[in-house]
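Student: Task: produce atomic coordinates for the following.
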Amino acid sequence: MSNLSFKFLEKYYPVFIEGIKFTLLVSLLAVVFGVIFGTILCFMKRSKLRVLRIPIPKIIASIYIEFVRGTPLLLQIFIAYFGLNTFGFKFSPITACVIALSLNSGAYVAEIIRSGIDAVAKGQLEAARSLGMTQSKAMQYIILPQAIKNILPAIGNEFVTIIKESSMASSIGVAEITYAGKLVTGATYRNFEPLIVAAVCYFILTFTLGRLMAYVERRFKASDLR
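Tutor: You can find the predicted model right below:
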């Protein structure tokens, strides 16, 4: 333990600060686009639209969700960055990473939203329909407002997951926290200490966000008891 030294932070702490900024940027964009895409996937999966009696939207959404959840995120990042180049789509590392994380997150968010909607008592929808509301109106004004309380904490957990998974972006040169650790290792020839600093950065981000989401969840529960 006496060999451990963190004096390099005096010179290289800005590298980790930049890494934190990139990690938060990539993760936030991925969550926003993931929620949008996941919402579309969810309603595709719940759609009753049929073409020649075949539920095309439901089949497409189900196949996509299962495929994404069944393949490694690192492979998806490589496909977004290297694979799409084959078809003439040239993205910067950070753009490719946001695309891959968003498409990956969308598959999980779709299931989060679906379970949140299903958690609302079916009698609520039936009561709304009996009052003359259309399916879409009942969903908009009755079901979704209640489902959001179930969905938001899970979305927060998804944000935490993405922050950790964004470390894979270092494999294509995105200057997030893990990449910052590698840069400092190369500059200082210290292998262990930069990894510890990187781990502490991830912990601070995820712990803070976790406590924030726990607070939001308690507020929702408190409002339900009123």
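Student: use CA for all of it now, contacts and neighbours both
Tutor: OK.
Student: Next, the contact list for residue 169, please.
Tutor: Counting by C-alpha atoms under 8 Å, 6 or more residues apart in numbering, residue 169 touches 77, 93, 94, 97, 176.
Student: got it, and residue 216?
Tutor: Here residue 216 is in contact with residue 153 (criterion: C-alpha under 8 Å, 6+ apart).
Student: Go through the one helix or strand it maps to and flag the buried ones.
Tutor: For residue 216, the host element (DSSP states H and E) is helix 193-225. For helix 193-225, the neighbour count (16 or more other C-alpha atoms under 10 Å) marks 193-195, 197-198, 201-202, 205-206, 209-210, 213, 216-217 as buried.
Student: one step back: need the contacts of residue 169 in TSV (columns: secondary structure, neighbour count and distance to residue 162).
Tutor: Formatted as TSV, those follow (DSSP: H, G, I helix; E, B strand; the rest coil; neighbours: other C-alpha atoms under 10 Å; distance: C-alpha to C-alpha, whole Å):
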residue	secondary structure	neighbour count	distance to residue 162
77	helix	24	13
93	helix	21	17
94	helix	20	14
97	helix	29	11
176	coil	27	13
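Student: on that earlier part again, so what's the gap between the helix holding residue 216 and the chain middle?
Tutor: Here helix 193-225 is found 15 Å from its chain centre; the criterion is C-alpha atoms, centre = their mean, to the nearest Å.
Student: One more: stretch 22-38?
Tutor: 6 Å.
Student: Stretch 59-71 now?
Tutor: That offset, for stretch 59-71, works out to 16 Å (C-alpha atoms, centre = their mean).
Student: Closest to residue 142 out of the buried residues of helix 193-225?
Tutor: residue 217 (20.2 Å; C-alpha to C-alpha).
Student: Please report how far residue 22 lies from residue 38.
Tutor: Per C-alpha to C-alpha, to the nearest Å, residue 22 is found 23 Å from residue 38.
Student: One more: residue 27?
Tutor: 15 Å.
Student: With neighbour numbers in mind, choose between these two.
Tutor: residue 38 (28 against 25; other C-alpha atoms under 10 Å).
Student: To check against the first, give me the structure of this:
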Amino acid sequence: MERIMVFLERFGNYLVQGTVMTLALSILTMFFAIFLGMLVAAMRMSKNAWIKRIAVLYIEIVRALPILVLLSICFYGIPLTGVRFPEAIIFGVEMSRFIAALIALSIGSSVYIAEIFRSGIQSIDHGQFEGGRSIGFSRFQTMYYIVFPQALRNILPALGNEFASTIKASSQASVIGIADLMYQANVIRGISYQPFAPILAIAIIYLILSVVITRLTVFMEIKLKRTNKGGTTT
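Tutor: Got it, this is the predicted structure:
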């Protein structure tokens, strides 16, 4: 116990900084990935054959590329096209590296979120669509007010799992210099010459984050079910 306390006292600040960076990158990734995933899902379900093919091609290409490859493409490849990321440093974070990681992780996660949304929407009985149109709703209104709330309840566990996967995938962003948990573990290893203790420390942190996300997802799912039952009874 004493050795653990000494380790935390000496390197706890590194772990806290790494945890904050991991959470910030993961939360922003999920935000943009959900937006992009919804767009791809809508294209995937489009009646226009060309739009549908573009969405399918996008999904197949991104699925085939490892996250490390996407990170390298975004960090090294995008600047070659003439696009320059901001060189500013905000809260000690190089925005060029952070934005490249955010784009890569968002793209990588968006294809799975797109399939989650598509399967969730398709799980809703087609009569719900017809019911919405029969009361004068447009296709968008039917989707927004009737179908999507029901689909969200069905896909919430999958979205929670994807968030947990995003947190774990964010560890690969350390290869382009993002100071997340994995990066900080390597820094601690270089300072302390202890190869195992830093890895064990971040493993525990990743485990805690995953458990918390799982519990929050279950709580939100139960709350949505209660809300839905309350609306049904009234």
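Student: Quick check: TM-score for this pair?
Tutor: Once superposed, the chains reach a TM-score of 0.91 (TM-score structural alignment, normalised by the length of structure 1), with 218 aligned residues with a C-alpha RMSD of 1.6 Å.
Student: picking up where we left off before, just put the contacts of residue 169 of structure 1 in TSV and tack on distance to residue 118 of structure 1.
Tutor: Below are the contacts of residue 169 of structure 1 laid out as TSV (distance: C-alpha to C-alpha, whole Å):
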residue	distance to residue 118 of structure 1
77	32
93	38
94	35
97	32
176	37
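Student: how far out from the middle of the chain is stretch 60-73 of structure 1?
Tutor: Distance, centroid of stretch 60-73 of structure 1 to centroid of chain: 15 Å (C-alpha atoms, centre = their mean).
Student: give me the stretch of structure 2 that it matches.
Tutor: Using TM-score structural alignment, stretch 60-73 of structure 1 lines up with residues 54-67 of structure 2.
Student: For burial, what's the neighbour tally of the residue lying closest to residue 56 of structure 2 once chain neighbours are set aside?
Tutor: Of all residues beyond its chain neighbours, the one nearest residue 56 of structure 2 is residue 44 (6.5 Å), with distances taken as C-alpha to C-alpha, 6 or more residues apart in numbering. Look at residue 44 of structure 2: counted by other C-alpha under 10 Å, it has 24 neighbours.
Student: Would you mind confirming that residue 44 of structure 2 makes contact with residue 58?
Tutor: No. Residue 44 of structure 2 is beyond contact range of residue 58, at 10.0 Å (criterion: C-alpha atoms under 8 Å).
Student: now the longest helix seen in structure 1: which residue numbers in structure 2?
Tutor: Criterion DSSP state H: the longest helix present in structure 1 is helix 9-46. Mapped onto structure 2 using TM-score structural alignment, helix 9-46 of structure 1 covers residues 8-45.
Student: now do stretch 178-189 of structure 1
Tutor: Taking TM-score structural alignment, stretch 178-189 of structure 1 hits residues 182-193 over in structure 2.
Student: For that stretch, list every residue counted as buried.
Tutor: 182, 183, 184, 185, 186, 187, 188, 189.
Student: Return the member of the residues you listed nearest to residue 78 of structure 2.
Tutor: Out of those, the member with the shortest distance to residue 78 of structure 2 (by C-alpha to C-alpha) is residue 183, at 23.1 Å.
Student: What is the equivalent residue in structure 1 for residue 215 of structure 2?
Tutor: So residue 215 of structure 2 corresponds to residue 211, using TM-score structural alignment.
Student: what's the distance between the residue nearest the centre of structure 2 and residue 152 of structure 2?
Tutor: Central residue of structure 2 (C-alpha atoms, centre = their mean): residue 30, 3.2 Å from the mean position. Going from residue 30 of structure 2 to residue 152 of structure 2 by C-alpha to C-alpha gives 15 Å.
Student: And for residue 227 of structure 2?
Tutor: For residue 227 of structure 2, the distance to residue 152 of structure 2 - C-alpha to C-alpha - is 13 Å.
Student: so what corresponds to residue 103 of structure 1 in structure 2?
Tutor: Checking TM-score structural alignment: residue 103 of structure 1 goes with residue 107.
Student: Give the closest residue to that match in space, chain neighbours not counted.
Tutor: In space, residue 107 of structure 2 is closest to residue 33, 6.5 Å off (C-alpha to C-alpha, 6+ apart).
Student: now residue 185 of structure 1
Tutor: In space, residue 185 of structure 1 is closest to residue 191, 5.5 Å off (C-alpha to C-alpha, 6+ apart).
Student: end-to-end on stretch 165-181 of structure 1?
Tutor: For stretch 165-181 of structure 1, the end-to-end distance is 15 Å (C-alpha to C-alpha).
Student: quick one: that stretch to chain centroid distance?
Tutor: With C-alpha atoms, centre = their mean, you get 16 Å for stretch 165-181 of structure 1.
Student: Likewise for stretch 68-84 of structure 1?
Tutor: 15 Å.
Student: how close does residue 82 of structure 1 sit to residue 131 of structure 1?
Tutor: Residue 82 of structure 1 is 54 Å from residue 131 of structure 1, by C-alpha to C-alpha.
Student: cool, residue 204 of structure 1 as well?
Tutor: 49 Å.
Student: Settle it for me: which of residue 82 and residue 131 of structure 1 has more neighbours?
Tutor: Using other C-alpha under 10 Å as the criterion, residue 82 of structure 1 and residue 131 rank with residue 82 on top: 17 against 10.
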